[in-house]
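A.B. asks: A structural model of the following input is requested.
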Amino acid sequence: MSSRPWLHRHRIALLIALLAVALWGHCRGSSYRNFFQHDPRQAHDYALDRRDGQTFEVRLTRNGFEWPEEAPEPGVTAFLELHVKTRVLLPSLDPSIEFRSGDRNFSQSFAPRSTGRRYLNVSPAAGPGRVDMVGRQIGWRTGPARLVVFANRPIDESTRVLVVAPHPDDAEIAAFGLYATTLADVVTVTAGDYGGKNYGGLFPETGEHYRIKGLIRTWDSLTVPFIGHVPINRARNLGYFDGTLRTLHERRPRKVPAILTELQEPGLFRRVNTEPQLATRPFESSWPALVEDLRREVDWVGPELIAAPNPLLDNHADHQYTTVALIEALEERGWDGALLLYTNHPTRAEPYPLGPNTALESLPPWFGDELPFQTVLSYPVDETTRRLNYLALEAMHDLRPFEHRVTTPFLERARDLAEEAVWRALGRHDKLPGYLYDYLRRGPRPNEIYLVLDLEQAVRLKERFLEIEAVRGH
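C.D. replies: Model prediction:
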């Protein structure tokens, strides 16, 4: 009889412990769910087997797979299509798959609670032999699996490339490795004169603040590419106003003013360019002028490849309409190169790519409509270039926590630092200020992902995007 109270207490303690574990597991994943506008149990769908690549069946075991003898080897982009599953009760914050080929190790991170079809980027493991795989808080279905391999087009230091960025820092986030290793020009469309009031402690008057912010970010867009071996005359900023590109399209051909910036001369930001033909060219904030400016840039550079945002995969209106204007310009010109479309603000998955900046980038979440594209390019970035990319992003004023140094009272800042120290000690990097959004985590990766399209496919993509916009009322 005397043992029953003891047994009863232990049952209660066990129940409390189980509830605490379940609650803890729920909380571990909740911080991520706020940033994902989709169910992580939903299968991703790029229909890679219907693209211009080769598909091979491999036997996937708990430990990896054998690279098919008949499959192409180095110089390819390769994705293993697999079905994953993560723990339900205690979801990891950073589930990942590590894989090894020869003496090289790689990893790719996934969202908590990931379930269903995913694409493991095994491009750097291409070659004869076994690809060994280890799941960290994530597993996969064994048995037959598809390996899709795309032949990469030759790209070297003589390849003529045009990188089109909607804002200062977009080129560095998405395409630094590409422009640092080719004969590239970097053209930024807007001055970046919108968004947060970063320098309000120095310039409290709104109109003046955004004029100064636009000038600083324009200068960043012209000088930072030099870290990636792009001389200042090959980096240009067209000087359009941040946050206005959708409005330019909706109100075409009318002019659209800056949103918050106080300007005596609308062409102020364009005048900052060191390239004289652009700096002295008349400026007009209208859609026809934007299309014409981009057509001039294509004619000036004569690129074989153009990197720009993907309107269907990128959620930012300026990014979407940058590429709409670019495709219109290419249609007028009849260009016959290849478009490399990147994604900086993935639709329904802003924190992509996940995990540390040493992890490989793969395809962002996509469901539903089939995307127009030909192939996928996983562009490799060597370690020195990746580290230079980190420095280039750090050099961008808009990516620095400047406001804390000027406007935050000492005690408030001390509290923030103490809170940050606690989360670091607990290993909860997801709780650190801006961790999921941080472009110094998201940007400098060992590879860059592009969907590759010809002009015909790009026109289809533009038309599909505008159809979706019309349904939404834009």
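
A.B. asks: CA only for contacts and neighbour counts going forward, please
C.D. replies: OK.

A.B. asks: Can you tell me which residue sits nearest the middle of this structure?
C.D. replies: The centroid of the chain falls nearest to N344 when counting by Cα atoms, centre = their mean (3.1 Å).

A.B. asks: Quick check: that residue touching L312?
C.D. replies: No - N344 lies out of contact with L312 (Cα atoms under 8 Å); the separation is 11.7 Å.

A.B. asks: how much space between the closest residue to I173 other than its chain neighbours and E262?
C.D. replies: Residue nearest to I173 in three dimensions, not counting chain neighbours: G443, with 4.6 Å by Cα to Cα, 6 or more residues apart in numbering. Counting by Cα to Cα, to the nearest Å, the gap from G443 to E262 is 32 Å.

A.B. asks: this one next, for a side-by-side:
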Amino acid sequence: MKFLFIFILSVTQLYSTDNHYNISSEKIINYAHAPVANSAPTLQDYKNIDLLYVQQNHVKEINKKIIQIAQGKKDKTYVQNNNQNYQYNFTNYKKVETPIEINNSRIYFGNLNITKNKSVFLRIYVKSSKLGNLFAPKVKITYKGKTYLQTFEEDTKGDRYINLSHLDISNNSELKIEGKFASIKNQTGYLYVFDNPNLNNKKILIVAPHPDDAEIAAYGLYSQYAKNTYIATITAGDAGSNHKYNNVFNGRKNQHIAKGKKRTIDSLTVPVYGGVHPDNLINLGFFDSKLYTMFQSKTSEVSAKYIDSKNIDIFRQYNISPLAKNLNGKSNWLSLVNNLRYILDTVKPDVIITVHPELDSHVDHKYSSVALFEALEKSSLTEGQLFFYTNHATNSEYYPYGRVSEAITLPPVYNNSIYLNSMYSHVLSNQREKVLALESMSDLRFTKQGSLFESTCKKTPHIICKDYSYMRRASRLNELFFIVDIKNLDHLLDIQ
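C.D. replies: A predicted model of the protein is given here:
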């Protein structure tokens, strides 16, 4: 009877859904673009930008692809398409794929000339065993005396990508590959090797929808290149569901003002721990959970979800960076786009790290990138690269699968729809430092169970309790980015 109860509980959790990230079905019709700036703007340039935008807007009609990107689909907490192949289109990269044989659980690397500073992925067919229908199937990799695991969804059946970037593969070496709760038969796999970008002396701008998104996605990268990193956080994070301070402050308004203040200050201080200069950190102070509403109304001011205020200076006042002096505008979409345009034209980044709107299911995440795309169209920036990430994978909120000792590999994608020019698996040099940075972010640290380090899932069988915490999902061996050249942004959006 006890086993039957556990089994029913497990199946219920396995097929539960999360409606938190549903997006309205209203279509995006117009995509507005203001004139391109010839030089970095001043405060005076932006004083009358609302009027300029309304009078001289240039409209591009965009096709169903960008509509789907911005709208998204109903997110299910656990993947329901586990029997389909992951499908990625790498044909925009200079070398598509290299076939490689798997015989008797062995892969022999001949003269492939895989030098250092590469991101390497292996596509193979994986099929869950009967136990793999209940327990997460894993691929076990043994190379040069070290063993690594790569976990996938329960009941997996199809092509999957194994991240080998951290192995430092050399010519004429051998790799052992086995399945745990899964079978890997003799087959022809395909190896994808991407050149890692050289980020030395490159200006990096991270656009984060909320406080902590930059740390979840890219703390390892930005702390390594901290001297040239800028972080622009769009919202104050005042409406998040974790830890509402209801035991500290009376009244919902006061609780969410305190929450927004705390998270805003987090976004301006935690990156300093990673070496980023305070002058390079800015929070735009827009209200959490309101970006889609702003997008719909364009020039109308939007109130905070719980604070009953339209004044974004409630949170902007905590900025200390000189960048904040030229921030202006109100709580509307137009101001957001123009603020981002101002930052782009002032910082002039070589690399912009932002959310992939097709791979991330969170509404604010999607529309933060839509705002960035509009700002790019307005700005003077024409060169550089976009590094995309996902913190809420569209087809599975539980992604990345497995434990903190595992690498992050490609998320579930089934239709070859993702446009990219390259992939980058940034191997973390100090995983422990990222753990401390994540713990410093108040909304990640505090849960109903207390610290995420003390999550009850840590002591519970995987089949009964799934750990959705970012301590498991983000503090990994690597950080993963989908690269698109800024000059190819129209291809990403598929603009006609």
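
A.B. asks: Once they're superposed, tell me the TM-score.
C.D. replies: Superposed pair, TM-score by TM-score structural alignment, normalised by the length of the first structure: 0.83. Supporting alignment: 427 aligned residues with a Cα RMSD of 2.6 Å.

A.B. asks: Can you tell me the element the residue nearest to the centre of the first structure falls in?
C.D. replies: Using DSSP states H and E, N344 of the first structure sits in no helix or strand.

A.B. asks: which residue lines up with it in the second structure?
C.D. replies: With TM-score structural alignment as the criterion, N344 of the first structure lines up with N391 in the second structure.

A.B. asks: for its match, what are its contacts?
C.D. replies: Shown in contact with N391 of the second structure (Cα atoms under 8 Å, 6 or more residues apart in numbering): D213, I216, A217, V355, D360.

A.B. asks: How many neighbouring residues does Y419 of the second structure have?
C.D. replies: When neighbours are defined as other Cα atoms under 10 Å, Y419 of the second structure has 21 of them.

A.B. asks: Surely it touches L492?
C.D. replies: Yes - using Cα under 8 Å, Y419 of the second structure makes contact with L492 at a distance of 5.4 Å.

A.B. asks: buried ones in the longest helix along the second structure?
C.D. replies: Among the elements of the second structure assigned as helix by DSSP state H, the one spanning the most residues is helix 252-273. For helix 252-273 of the second structure, the neighbour count (16 or more other Cα atoms under 10 Å) marks 253-272 as buried.

A.B. asks: That one - contacts with which helices or strands?
C.D. replies: helix 213-224, strand 281-286, helix 313-316, helix 431-440, helix 442-445 (3 or more Cα pairs under 8 Å, 6 or more residues apart in numbering; DSSP states H and E).

A.B. asks: Which part of the first structure matches that helix?
C.D. replies: Per the alignment by TM-score structural alignment, helix 252-273 of the second structure matches residues 206-227 in the first structure.

A.B. asks: Please apply the same query to stretch 50-67 of the second structure.
C.D. replies: Counting by TM-score structural alignment, stretch 50-67 of the second structure falls onto no part of the first structure.

A.B. asks: for that stretch, the distance to its chain's centre please.
C.D. replies: 26 Å (Cα atoms, centre = their mean, to the nearest Å).

A.B. asks: out of the contacts of N391 of the second structure, which one sits closest to F482 of the second structure?
C.D. replies: Nearest to F482 of the second structure among the contacts of N391 of the second structure: V355, at 9.7 Å, using Cα to Cα.

A.B. asks: Show me what L371 of the first structure lines up with in the second structure.
C.D. replies: Correspondence of L371 of the first structure to the second structure, assessed by TM-score structural alignment: I418.

A.B. asks: isn't that match right next to N89, touching?
C.D. replies: Yes - between I418 of the second structure and N89 there is a contact at 6.9 Å, judged by Cα under 8 Å.

A.B. asks: Next, the distance between the ends of stretch 306-319 of the first structure.
C.D. replies: Terminal-residue distance, stretch 306-319 of the first structure (Cα to Cα): 14 Å.

A.B. asks: How about stretch 266-283 of the second structure?
C.D. replies: 10 Å.

A.B. asks: if we can go back for a sec, could you look up the SS state of the match of L371 of the first structure?
C.D. replies: Under DSSP: H, G, I helix; E, B strand; the rest coil, I418 of the second structure falls in the coil class.

A.B. asks: start and end residues in the second structure for stretch 310-317 of the first structure, please.
C.D. replies: Aligning stretch 310-317 of the first structure against the second structure (TM-score structural alignment) gives residues 356-363.

A.B. asks: One more: stretch 249-260 of the first structure?
C.D. replies: Residues 295-306 of the second structure are where stretch 249-260 of the first structure lands when matched by TM-score structural alignment.

A.B. asks: Distance from the matching stretch to the middle of the chain?
C.D. replies: That offset, for stretch 295-306 of the second structure, works out to 24 Å (Cα atoms, centre = their mean).

A.B. asks: and the lengthiest strand in the first structure, what does it pack onto?
C.D. replies: Counting residues, the longest strand found in the first structure (DSSP state E) is strand 76-86. Where contact means 3+ Cα pairs under 8 Å, 6+ apart, strand 76-86 of the first structure is packed against strand 115-121, strand 138-140, strand 143-151, strand 375-380.
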